[in-house]
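[1] quick check, what structure comes out for this input:
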Amino acid sequence: MKRRHFMLSILLAIPAATLAKFSWLKTAKTQKPFLIRADESRFQGEQKKMGNDLLRCVISCEDTHSGMLMGTTTAKSLADKGGPPLHLHTHQDEILFVSSGEFLIQIGTEIFRAKAGDAVFIPRGTHHTFANPIANNPGMLISIHQPGDKQMEVDFATVASGHFPKSWENDPTIVGPPIHVD
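    A predicted model of the protein is given here:
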């Protein structure tokens, strides 16, 4: 009798294991790895040469099935603009990483001077912004948004062309002015 239960268990386990195997295949990512060069940008999963873009999309929402959006901006590109207005993201956490140079980063009402190697985690719903504080600053700031948002990527493309959108359709929510830089 015990052998019979054992054999029945094995026979019933085979379809379950097979279904689990196919279920895993359906969720596997089909995206291929890619290299993005320093003079390229990757909006909507398409790799293009950069022109005079102020913002560079490094990892598109299309690349990560909306799991993440990653971009970079240089202090040089912020020289005339200062930085984005004080804002918050309702649906995304953001990480800012200073890969070179210095930036001012505002979180809530507090403004920090962040240098190369410094990182900031900004939970969704937190007021924040950043700015270039120094003339001729060769710095670069990396921003990572998780999860990614396709509308945010469209807004990133607008910023890349040299304009902050007058109104954001979805996210972020503007809550104040940019950091004032002398």
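[2] all contacts plus neighbour counts: C-alpha atoms, from now on.
    Noted.
[3] mind listing the helices for the protein?
    2-27, 75-78, 150-160 (DSSP state H).
[4] what's the closest non-adjacent residue to Leu104?
    Arg113 (4.7 Å; C-alpha to C-alpha, 6 or more residues apart in numbering).
[5] could you measure from that neighbour over to Gly162?
    Note on Arg113: its distance to Gly162, by C-alpha to C-alpha, to the nearest Å, is 24 Å.
[6] with Pro85 instead?
    Computed as C-alpha to C-alpha, the Pro85 to Gly162 distance reads 14 Å.
[7] and if you look at Ala28?
    37 Å.
[8] more neighbours: these two, which one.
    For Ala28 versus Gly162, neighbours defined as other C-alpha atoms under 10 Å are more numerous around Gly162 (16 against 9).
[9] to check against the first, give me the structure of this:
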Amino acid sequence: MSESISADMPAVLRVAAGADREGESRGLGISTVAFKVSTPTTSNSFILENTFLAKGGPARHLHYDQDEWFYILEGEFQFEVGTERFRLQPGDSLLAPRQIPHVWAFVGEARGRILVAFFPAGNMEAFFREVTRANAMPPQDPEVWRAHGMELLGPPLPVA
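    Here you go, the predicted structure:
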């Protein structure tokens, strides 16, 4: 018999390497997204694995109510959080607090993999469900971002 943390989250949740919790395939054009920890409530955490096959990343934005944590698994990533710049490699992590503008991009060669966690989940799972349907990076439409608890602030980081 398995006990639950709550009615929404099982006590044990195993997702195999390279797999999505729901067995789905989600794409952002230059990368794939696998949900690792997802929940029907907006108050729990949401964690995804983002695998990059080409350089690039999302547009500059901020989250109204979510802290966003990044953990580099493979490759090299460039970040800007507020006015600070960081270059992260495997094993490095970074917290982008809510209300602070941030932007990031995969800048390495070959492949990049990163874990991204949102605390609390808010509407981030719904955002990724919506934008991955087009298999392209999220649109530069402020209303799409605002509807999911974010503010679109500028273009993605330029990468060479």
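[10] quick one: contacts for the residue nearest the centre of structure 2?
    The centroid of structure 2 falls nearest to Val116 when counting by C-alpha atoms, centre = their mean (4.4 Å). By C-alpha atoms under 8 Å, 6 or more residues apart in numbering, the contact set of Val116 of structure 2 is 47-50, 68-71.
[11] swap the cut-off to 7 Å and go again
    47-49, 68-71 (C-alpha atoms under 7 Å, 6 or more residues apart in numbering).
[12] over to Asp92 of structure 2?
    71-72.
[13] what of Arg60 of structure 2?
    101-103, 152-156.
[14] of the residues you listed, select the buried ones using a ChimeraX command.
    To isolate in ChimeraX the members of the contacts of Arg60 of structure 2 that are buried, counting by 16 or more other C-alpha atoms under 10 Å, one can use:
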select :101,102,103,152,153,156
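[15] which of the contacts of Arg60 of structure 2 are conserved in structure 1?
    Compared against structure 1 with both residues aligned by TM-score structural alignment, their matches' C-alpha atoms under 7 Å, the contacts of Arg60 of structure 2 retain 101-103, 152-156.
[16] what lines up with Glu49 of structure 2 in structure 1?
    Aligned counterpart of Glu49 of structure 2 in structure 1: Thr72 (TM-score structural alignment).
[17] nope, Tyr64 of structure 2 is what I meant
    That one, Tyr64 of structure 2, aligns with Thr90 by TM-score structural alignment.
[18] so who does its match touch?
    124-125, 171-172.
[19] Produce a PyMOL select command limited to the buried residues of these.
    Buried residues within these, by 16+ other C-alpha under 10 Å, are selected in PyMOL with:
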select buried, resi 124+171+172
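[20] give me the number of residues near Arg14 of structure 2?
    8.
[21] what does it align to in structure 1?
    So, by TM-score structural alignment, Arg14 of structure 2 is matched to Leu35.
[22] if I look at its match, how far off is Arg42 of structure 1?
    Counting by C-alpha to C-alpha - Leu35 of structure 1 and Arg42 of structure 1 are separated by 10 Å.
[23] Glu153 of structure 1 now?
    When C-alpha to C-alpha is applied, the distance between Glu153 of structure 1 and Arg42 of structure 1 equals 10 Å.
[24] Val159 of structure 2 matches what in structure 1?
    By TM-score structural alignment, Val159 of structure 2 lines up with Val181 in structure 1.
[25] before I go, just wanted to say thanks for your time.
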